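1. Pasting the sequence and the predicted model now:
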Amino acid sequence: MAELNTEAKLKKQLKQEKIQLWNPPYTDDQDGEPGRQHMQELAERYAPLLGLPVEEVGGALEAIRVQAVKRGKGNKTFRESNVATLELLLPRDGKKDPKTKNHLETRLDVLVQEVVDRIGDEYGLKYIKLILNGKTLSVDQRLDEQGVKNHSKMMVLKVSDAEWKQQLSEEEEKKKNQDESVQRTQKGFQILSERDGSEDPDSTPFLEIADQRGNPLKIPHEEKKALILAMGFHEKGRSLMKKKQFDNALFKQATQGPCSAPKPGMLDFVNKVKWEAWKSLGSISQDEARQQYCDLIGSLVAAEGGSSAQVSAQPAASGTTYETLLVTTEDDITTIKLNRPAKKNAITTEMYNEIIAALEQAAKDNSVITVFTGAGDFYCSGNDLTNFTKIPEGGVEQMARRGGDLLRKYVKAYIDFPKPLVAVVNGPAVGVSVTVLGLFDLVYATERASFHTPFTQLGQSAEGCSSYTFPRLMGGAKASEMLLFNKKLTAAQACQLGLVTEVFPDSSFQSEVWTRLKAYAKLPPNSLALSKQLIRSVEKQRLHSVNEAEVQSLVERWQSDECFNAVMSFFQAKSKL
């Protein structure tokens, strides 16, 4: 992990200085060998910047150079022969040599089924499926139609016999539905083609073929029927395909830039419509295409999710009202309730700012303890990913910087909070709502709660000081299962690992927890606050340092294509539900 982080920092520095390691003087044009003197000078210059030994920096630079040279050869092959090089992430039992990367050379205009067959034959895998950016590739579509590019990384997953049979059954059902749809369309156009306009046009519509001036053409009856049927199918197909392919075209413009692919042949109807949709976007920039794509997918997700209606917010003791929170003070307890139940309490940018304000308010009021909980069935579903669709004029870099500043301030509010902080987890918890639990003093959960941190799945990394608090609470291996490999914990598992203090039956959860909290609120407030500060003071500076490092890492992640593609894949999958 440290090596990858070093390489990422070096790549950023090389990019800023526009240094191309695959070109002279860093690589010899003839044999591809490194220019050792210049590589050594570069390592000596970068080592103090990274605070690392020259040998370690030199090794990382050489790894980047070798990778770049290999990639350059692949690009040359692709330009000359249109044969792409794909990296395959194989299951363990499919690897011939675990220490080497596995590559496949193929044209991108072939069906995925052909590639699946090749991989199965070469690596002895019976049933497999290919995953790109978290999305399963359809075997009946071409590679390039599904976003596969030269140097793409594809995950190869084995499929069980049962899953394979289910997949075949679903494909047969899909084909059956398509056939029925075609038959209905054909029947409709056949009925229209039989009409000649003698019926009442207001109640019985008909089609008429005319020339460019609008004069009806006299065509023999049978020929007219055939022509109307063909034209009807053609126009309906184009209309449906263009509507369907617009989001795909925006995605391509956002990730690859303006269309430079050759126009498909006249009889390649599907790819021709896709090409036209992409070509119609002209020369709009990738940033603008990203924003349009984000707006489109965001609107689809909003439409699918319905209204984000909230429970009417009641003012806290200070009289402050919030749009996304319910903040109340009663029995010496300030309760901050996340209040977007229709959106599973997903945290928007506005909500981040309101939580910070609510914590500042609770720190100064007369309450003894502060409680977090959620409205509805969810505790919190983590970040509202539409936050990533609001790209400012300054582009993705500005969005990432602003997001980093807000996250830094948000986590700091938890680290510095002076009173006992309690989480009453009333349902599933995801993402940042889970990671900050390591900064709470008590975490009570209902038995139906779950805890999930799918960061790497979305091309991101840990936050909320979880890279420090989770290993400290549950040990390194268990923390890695959550933070690296997206393992979801049940409430019982989270309690066993130390993330949750106690689990309660769902039927008595609220009554048991609040009875206990009201008793805690009667304890001497100054004694509670002082005791908490003594515990927190031991590691407070460490927590602030961890928060800063996590924010810096995330700002880099948010600007990466890997993160963008993962989040957009999430939106694409959600919009198709």
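-> Cool, the structure landed.
2. C-alpha from now on. contacts and neighbour counts both.
-> Noted.
3. Show the contacting residues for residue 390.
-> 291, 294, 295, 399 (C-alpha atoms under 8 Å, 6 or more residues apart in numbering).
4. Spell out the residue ranges of the helices in the stretch 201-350 of the chain.
-> In the stretch 201-350 of the chain, the helices defined using DSSP state H, counting those that start in this stretch lie at 221-256, 269-279, 286-305, 349-364.
5. let's bring in a second one:
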Amino acid sequence: MTTSDALLTEDADGVRTLTLNRPEAYNSLTVELKEQLLAALRAAAEDADVRAVVLTGTGKAFCAGQDLKEHVGLLQAKDPAPLHTVSEHYNPMIREITGMAKPVIAAVNGTAAGAGAALAYACDLRVAAESSSFLMAFANVGLGPDSGASWTLQRLIGYGRAAELMLLGRKVDAAEALRIGIVGDVVPDEELTAYVQTLAAKLAAGPTVAYSKIKHVLNVAAQSSLDGALDAEDAAQTALGGTADHAEAVEAFVGKRKPNFQGK
């Protein structure tokens, strides 16, 4: 495990776990933490030994979003930094998560609000602890959504529900998050870490090159016509048909054995 003041990084079984580590501040995002998380996401994307990524938090919160104390302090000091954090930090983080050629899982251990909730929405899979909740609180402080939430949330739950949660700033508990499609599973708090690590290890042992193409074609399809989606699928299948993982899967099927994927 590597440790910084604000972010913990641990590798096991091909899985890199990034843990936001400001529990006393509900893992709210200071400039320091945003810069560390962005660098960690980039490093995970580039490391061939990392085949799946988990994003989680310590304490009672997954991430409460922007650290408002720091934000207000900088604004009062006439520091322009808060005006650029979306372009310099939040947008690049979301692009790293959604564009990463490997699965990213959000293990939502508690409150996920604002940009913190948006980080979870951007992940490929979301597993929530029973005590967790989601809150789109931007309107409550006179702001609009950022960190890709306007794009990701409505693709998870539809325009109507996304608009309701953003306009009204209504908190969603874990049970409702599961019912409306924000998360894929809810587990007891004490089981979250083990459950997600098992899931992530399973993905890390899978055909990760195929996972990268699946993420790509889903993103293309979300923004294109049917013809565009068909073309993206065609290109992906052509490329994947020549991979070692596909050949291994075919050989394993014929040989009635479990495939040994290498992510190549």
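-> Perfect, thanks for sending it. Since we're looking at a predicted model, the values are computed, not measured.
6. follow-up on the earlier one: would you reformat the helices of the stretch 201-350 of structure 1 as a markdown table and include mean neighbour count and distance to residue 505 of structure 1?
-> Listed next are these as a markdown table, based on neighbours: other C-alpha atoms under 10 Å; distance: least, C-alpha to C-alpha, whole Å:
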| stretch | mean neighbour count | distance to residue 505 of structure 1 |
| --- | --- | --- |
| helix 221-256 | 17 | 45 |
| helix 269-279 | 19 | 53 |
| helix 286-305 | 18 | 30 |
| helix 349-364 | 18 | 28 |
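7. Residue 388 of structure 1 is nearest to which of these?
-> Nearest to residue 388 of structure 1, of all those, is helix 286-305, at 7.9 Å by C-alpha to C-alpha.
8. which part of structure 2 lines up with that closest one?
-> Across structure 2, nothing matches helix 286-305 of structure 1 (TM-score structural alignment).
9. Who are the packing partners of that helix?
-> helix 221-256, helix 561-575 (3 or more C-alpha pairs under 8 Å, 6 or more residues apart in numbering; DSSP states H and E).
10. Could you see which of the contacts of residue 390 of structure 1 carry over to structure 2?
-> Compared against structure 2 with both residues aligned by TM-score structural alignment, their matches' C-alpha atoms under 8 Å, the contacts of residue 390 of structure 1 retain residue 399.
11. Now residue 2 of structure 2: closest residue in space that isn't a chain neighbour?
-> Ranked by C-alpha to C-alpha, 6 or more residues apart in numbering and with sequence neighbours excluded, the top spatial neighbour of residue 2 of structure 2 is residue 9, at 5.2 Å.
12. before we move on, what about residue 5 of structure 2?
-> residue 21 (7.2 Å).
13. What's residue 468 of structure 1 aligned with over in structure 2?
-> In structure 2, residue 468 of structure 1 lands on residue 151 (TM-score structural alignment).
14. Quickly find the element holding its match.
-> When elements are assigned from DSSP states H and E, residue 151 of structure 2 belongs to helix 149-157.
15. Just name whatever secondary elements that helix is in contact with.
-> helix 115-122, helix 159-168.
16. what's the closest of those to residue 59 of structure 2?
-> Set against residue 59 of structure 2 and scored by C-alpha to C-alpha, these come closest in helix 115-122, at 14.3 Å.
17. what's the angle from the helix or strand that the closest one is followed by to helix 115-122?
-> Scanning forward in sequence from helix 115-122 of structure 2 by DSSP H and E, the next helix or strand is strand 125-129. Using axes from the mean of the first three to the mean of the last three C-alpha atoms, to 10 degrees, the inter-axis angle of strand 125-129 of structure 2 relative to helix 115-122 is 130 degrees.
18. what does the following helix or strand past strand 125-129 of structure 2 correspond to over in structure 1?
-> Per DSSP H and E, the first helix or strand lying C-terminal to strand 125-129 of structure 2 is strand 133-135. Aligning strand 133-135 of structure 2 against structure 1 (TM-score structural alignment) gives residues 450-452.
19. show me where the stretch 51-200 of structure 1 has strands.
-> Taking DSSP state E, counting those that start in this stretch as the test, the strands found in the stretch 51-200 of structure 1 are 83-89, 102-107, 128-132, 135-136, 153-158.
20. residue ranges of the strands in structure 2, please?
-> 2-3, 7-12, 15-20, 52-57, 61-63, 104-108, 111-113, 125-129, 133-135, 172-173, 185-187 (DSSP state E).
21. Quick check: residue 9 of structure 2 touching residue 15?
-> No. If you go by C-alpha atoms under 8 Å, residue 9 of structure 2 and residue 15 don't touch, sitting 10.3 Å apart.
22. Neighbour count for the two, which is higher?
-> residue 15 (26 against 17; other C-alpha atoms under 10 Å).
23. aligned partner of the more buried one in structure 1?
-> Using TM-score structural alignment, residue 15 of structure 2 lines up with residue 333 in structure 1.
24. would you turn the helices and strands packed on helix 149-157 of structure 2 into CSV with distance to residue 55 of structure 2 and mean neighbour count?
-> Shown next, in CSV, are those (distance: least, C-alpha to C-alpha, whole Å; neighbours: other C-alpha atoms under 10 Å):
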stretch, distance to residue 55 of structure 2, mean neighbour count
helix 115-122, 8, 27
helix 159-168, 23, 15
